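A.B. asks: got a sequence here, can you build the structure:
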Amino acid sequence: MATINYLIKGEKNATNILMRFKNGRKCDLTASTDLKVEPRKWSAAKQKVKLTADDNSKDYINNKLAELETFIFDEFNTDNSRGEYIDKHWLRKKIAKFFNRPVDETAIDEVFFVPFMETFIKNAPSRIIKGKNKTIAKGTITKYNTTQKKIEEYEKRFKTKLKFTDLDLTFYDRFVNFLSQEQKINLGTIGNYIGTLKTIARDAKLKGLPVHPHIEHPNFFVPKITADSIYLNDDEINKIFNHDFKGVERLENTRDLFIIGLRTGLRISDFLRLKAANIKNGYIEIETQKTGQTVTIPLHKQVKAILEKRNGFPRAISDQKFNEHVKDLCQVAGFNEKVQGSKINKETKRKEEGVFEKWKLVTSHICRRSFATNLYGKLDNLTIMAITGHQTETQFLKYIKITNTEKAEKLKDYWNKQSVEQEIEEKKMKVVK
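C.D. replies: The predicted structure is shown next:
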């Protein structure tokens, strides 16, 4: 028969209340609850704090002791029926779980969120992504680290240490407000932080840690914004391809890299590392760095011309240099029209919405977006997705930036084509008669 008793040791100073757990002759275990009481206020007969008028903590301690007793019996019944070994460490671990605190300093990542994040990030490079047979990408790990930094800034601001049980809707509202109002971060970036936080919290939940159930509440959502992202149509791409940059090597080299990105739909992490080995029977074949998916892309005539002119691929440069130079070449090429969009303010380091000259908004992301948008409606979506490597149509459609006017023009062209075909068919029928 299992029994629980409380006892104290010492006669003068405040001392720990100990729990003694016995299961017949099988085990006799003692562990501290870390609840303290002055010996003169303790009733050994009733195993609780005496009901004296001058003690304001008596009700709290006595209630906790009663709740802890029920909790330990429930945990024992569950674990013992599963064959788990019941020893002193088990009892210490269960008491710590009840009070939501680490068993010792080595177990702080079982209670506090940031230490768990550190462990999660440390193990990320060796973790294999299900279904892809590859490890976590460096860019994803960078995203984990920036999210951890924001959580630590939040803790410092509010003088707290987040536990898993703190990840509720109150925390969500406070964290989002801290990022948006105090740090002036745009909603899309906040969404990235929340999405990463939820990913790590769900991993903790799978490991049996006491994550607050609000993490799955509909109101604990990932904020998203519909960006006014620009793209280049075929005429604009041809204008860049044919522009005379008057022998300025950095612009000519960047222009050729830009055209390859625009005509392949690859991410910058992929098109900047293309080599002769990636050309096979007139196609580009490459395993994408982000997803590990192998894509096959036919050589566009402009890409062929660049390879023939240079006897290979252009000189590779860094992502940062590419994004600097591509703005310069688009300015030189005359992309000065004012358009709605967003760009990073170099002084505040924050993304700002507004109306800017088009060349100021051009980055490497425009390559993939332009490729998908220019082919949309001309090929079926699944064919385009096979080239871009998008795994779902929802992901793919995010890249499509056709305006409402352009969509209306497509419908107009379709109806005109339908009318012409109908007229031809009617003429054929008249001839047959």
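A.B. asks: can we go C-alpha only for contacts and neighbour counts from here?
C.D. replies: Will do.
A.B. asks: what's the local residue count around K349?
C.D. replies: 11 (other C-alpha atoms under 10 Å).
A.B. asks: ugh, wrong one, I meant M19
C.D. replies: 23.
A.B. asks: what do you get for T291?
C.D. replies: 17.
A.B. asks: that one falls within a helix, correct?
C.D. replies: No. T291: not assigned to a helix; according to DSSP: H, G, I helix; E, B strand; the rest coil it is coil.
A.B. asks: any idea how far Y144 is from it?
C.D. replies: Distance, T291 to Y144, by C-alpha to C-alpha, to the nearest Å: 17 Å.
A.B. asks: same thing with V339?
C.D. replies: 33 Å.
A.B. asks: please apply the same query to E426.
C.D. replies: Using C-alpha to C-alpha, E426 is found at 64 Å from Y144.
A.B. asks: of those two, who's got more company?
C.D. replies: Legend: neighbour count by other C-alpha under 10 Å for E426 and Y144, higher for Y144 (22 against 11).
A.B. asks: following whichever strand or helix holds the more buried one, which helix or strand shows up next?
C.D. replies: Taking DSSP states H and E as the definition, Y144 sits inside helix 138-158. Using DSSP H and E, the next helix or strand after helix 138-158 towards the C-terminus is helix 169-177.
A.B. asks: just checking, what packs against the next helix or strand after that following helix?
C.D. replies: Proceeding N to C from helix 169-177, the next assigned helix or strand is helix 187-206, under DSSP H and E. Secondary-structure packing of helix 187-206 (3 or more C-alpha pairs under 8 Å, 6 or more residues apart in numbering; DSSP states H and E): helix 113-123, helix 138-158.
A.B. asks: following up with a second sequence; could you model it the same way so I can compare the two?
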Amino acid sequence: MLKTKFFVRHKSGEVITPIYVRVSNGRAFDLKVATKETCIASRWDDENGMMKERFFVEQKGKLVEKRDGKTRALFLESKEVNERLQDLAKKIDKAFKEAEEVEFNTEWLKTVINPPVVVENTVPDDFVSFCPVFIEQKKHEISKGYTIKVNCLKRIIKEFLKHSKKKTLKFSEINLKFKLEFDKYCYEVMGYSVNYTSTNLRLLRIIAYQAERNGIKLHSQIKLVKSKEEKTIFQILTPAELKAIENHVFEDVDLDNVRDWLLISVFSGQRISDFMRFNVEMLTKEELENEQEGYFLNFIQDKTGHILHLPVHPKILEILNKRGFRFPPKYDEDKYNKLVKTVCKDAGITEMCYGGIEKNRRKVFANYPKHELITSHIGRRSFASNNYGKIPTPLLMVATAHKSESMFLRYIGKVDNQQSHALASYFFN
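C.D. replies: Below is the predicted model of the structure:
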């Protein structure tokens, strides 16, 4: 009789761990393979072989089931993963029953979990024609913004082909020769920045690897098709500058609204695609461990798809209270980026700073008044940078949704000094 059970190797802690499946049939075989699913170790129910769907807290010596907004989000996430695991168990059972003259080993089980892509003659082998196929195959995994990036790269490649007097770009032609020609086109003809060109080549490789999964042959040099990147230069708003912005009196209604959105972005650490969607329906009021009450924002990040249960900063509550417990009116990103520069200029954020301003489709780096360098992303980066070292990094990562501390440190332009400090302790002891 076929038995299927799911398990994790890490049984505790907040580490993200793969979920494995164990499939056995008496003494005939006993197979263990990693599935596509992962979970936080502490949320795994080892007894049931599934993710926990109920969460408890001890109150007065008794276990009481938690029913707050954060727990509801955890339940929904666990339920989705468990349903996929149950579907996989049924899939494995069906494959076992239908198998004829098959050797039941780990390769068989891996094929059941990750079946090879069926290659059809209709799958194109040139980059431009494959882009819509990529979007269709990844539609449940990529965001709207990512789709826009793919279509933008498709347009750039079409323009590159036209400039090069070529009809198509076959995946088998994406090699070092192509890379050199594409770099030259981007830098000299289009005036694109080094980082923008590097980002496009990275996306091109991702699309190429998806084509390979569809049976399309790639050039052996595909891994070498990448460009150098320059260190990102960015600005943040300091606590003193934020105080100046907060205290400035704006007569213009739009500037007053955008000032409040800027403060909301700084004290929530979110992208404009998320904070500009904030509304009071996302708020829940919950009891904290210190017997106080706090508000939380419950939403799904637009770019990452992460479910967030974000505590509302007191400064955001001040803004809500002054507005009759409503968020400010919403603005599209272009208008916001234009108005936020005026907000900072009027508040005196005008010191000369080195940075890049986009001119003719590429960034020109020079010294500019700081307010000219302000965009919607400064709120998120200011949140991360200003709180680094004051709030434990893992807690900051809850808000920013960075997957690793190294990614977070790169984001704020910091290096991990732990080993350096450890060495220094030997020098002075």
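A.B. asks: TM-score for this pair?
C.D. replies: Scored against TM-score structural alignment, normalised by the length of structure 2, the superposed chains reach a TM-score of 0.64; 291 aligned residues with a C-alpha RMSD of 2.4 Å.
A.B. asks: hang on, the earlier thing: just the helices and strands packed on helix 187-206 of structure 1: most buried one?
C.D. replies: Neighbour counts (mean count of other C-alpha atoms under 10 Å) averaged over each of those peak at helix 113-123, with a mean of 17.
A.B. asks: identify the residues contacting the helix or strand following that one?
C.D. replies: Next helix or strand after helix 113-123 of structure 1 toward the C-terminus (DSSP H and E): strand 128-129. Under the contact criterion C-alpha atoms under 8 Å, 6 or more residues apart in numbering, strand 128-129 of structure 1 has outside partners K134, T135, I136.
A.B. asks: again, but for stretch 339-352 of structure 1
C.D. replies: Against stretch 339-352 of structure 1 from outside (C-alpha under 8 Å, 6+ apart): 184-186, 227-230, 353-358, 360-361.
A.B. asks: can you rerun that using 10 Å?
C.D. replies: Here stretch 339-352 of structure 1 makes contact (C-alpha atoms under 10 Å, 6 or more residues apart in numbering) with 183-189, 227-230, 353-363.
A.B. asks: these, buried ones only, as a ChimeraX selection?
C.D. replies: Buried residues within those, by 16 or more other C-alpha atoms under 10 Å, are selected in ChimeraX with:
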select :184,185,186,187,189,229,230,356,357,358,359,360,361,362,363
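A.B. asks: what does F96 of structure 2 align to in structure 1?
C.D. replies: Using TM-score structural alignment, F96 of structure 2 has no partner in structure 1.
A.B. asks: my bad, should have said E159 of structure 2
C.D. replies: In structure 1, the residue matched to E159 of structure 2 (TM-score structural alignment) is E153.
A.B. asks: next: H402 of structure 2.
C.D. replies: H402 of structure 2 maps onto H390 in structure 1, by TM-score structural alignment.
A.B. asks: what are the buried residues along stretch 207-225 of structure 2?
C.D. replies: Buried residues in stretch 207-225 of structure 2, defined by neighbour count with 16+ other C-alpha under 10 Å: I207, A208, Y209, Q210, A211, N214, G215, I216, L218, I222, V225.
A.B. asks: mind checking what the fourth one lines up with in structure 1?
C.D. replies: So that's Q210 of structure 2. Checking TM-score structural alignment: Q210 of structure 2 goes with D203.
A.B. asks: ok, now how distant is its match from G139 of structure 1?
C.D. replies: 19 Å.
A.B. asks: same check, this time on V176 of structure 1
C.D. replies: 23 Å.
A.B. asks: equivalent analysis for T170 of structure 1, please.
C.D. replies: 30 Å.
A.B. asks: again, but for H89 of structure 1
C.D. replies: Note on H89 of structure 1: its distance to G139 of structure 1, by C-alpha to C-alpha, is 40 Å.
A.B. asks: from one end of stretch 139-148 of structure 2 to the other, what's the distance?
C.D. replies: 12 Å.
A.B. asks: before we move on, what about stretch 356-368 of structure 1?
C.D. replies: Separation of the first and last residues of stretch 356-368 of structure 1 by C-alpha to C-alpha is 21 Å.
A.B. asks: touching, Y196 of structure 2 and M190? I think so.
C.D. replies: No. Using C-alpha atoms under 10 Å, Y196 of structure 2 is not in contact with M190; the gap is 11.3 Å.
A.B. asks: return the subset of the contacts of strand 128-129 of structure 1 lying in strands.
C.D. replies: In this view, the contacts of strand 128-129 of structure 1 that belong to strands under DSSP state E are K134, T135.
A.B. asks: could you check which residue of structure 1 pairs with T304 of structure 2?
C.D. replies: T304 of structure 2 maps onto T291 in structure 1, by TM-score structural alignment.
A.B. asks: what does Y336 of structure 2 give?
C.D. replies: Match for Y336 of structure 2 (TM-score structural alignment): F322.
A.B. asks: if I look at the residue lying closest to its match once chain neighbours are set aside, how far off is Q331 of structure 1?
C.D. replies: In this structure, F322 of structure 1 finds its nearest non-sequential neighbour in T254, 6.6 Å apart by C-alpha to C-alpha, 6 or more residues apart in numbering. Distance from T254 of structure 1 to Q331 of structure 1, counting by C-alpha to C-alpha: 13 Å.
A.B. asks: picking up where we left off before, assign the match of H402 of structure 2 to helix, strand or coil.
C.D. replies: Applying three-state DSSP: H390 of structure 1 is coil.
A.B. asks: what sits against the residue nearest to it when sequence neighbours are not counted?
C.D. replies: Nearest non-adjacent residue to H390 of structure 1, counting by C-alpha to C-alpha, 6+ apart: F396, 5.7 Å away. Residues in contact with F396 of structure 1 (C-alpha under 10 Å, 6+ apart) are R369, A372, T373, N381, L382, I384, M385, T388, G389, H390.
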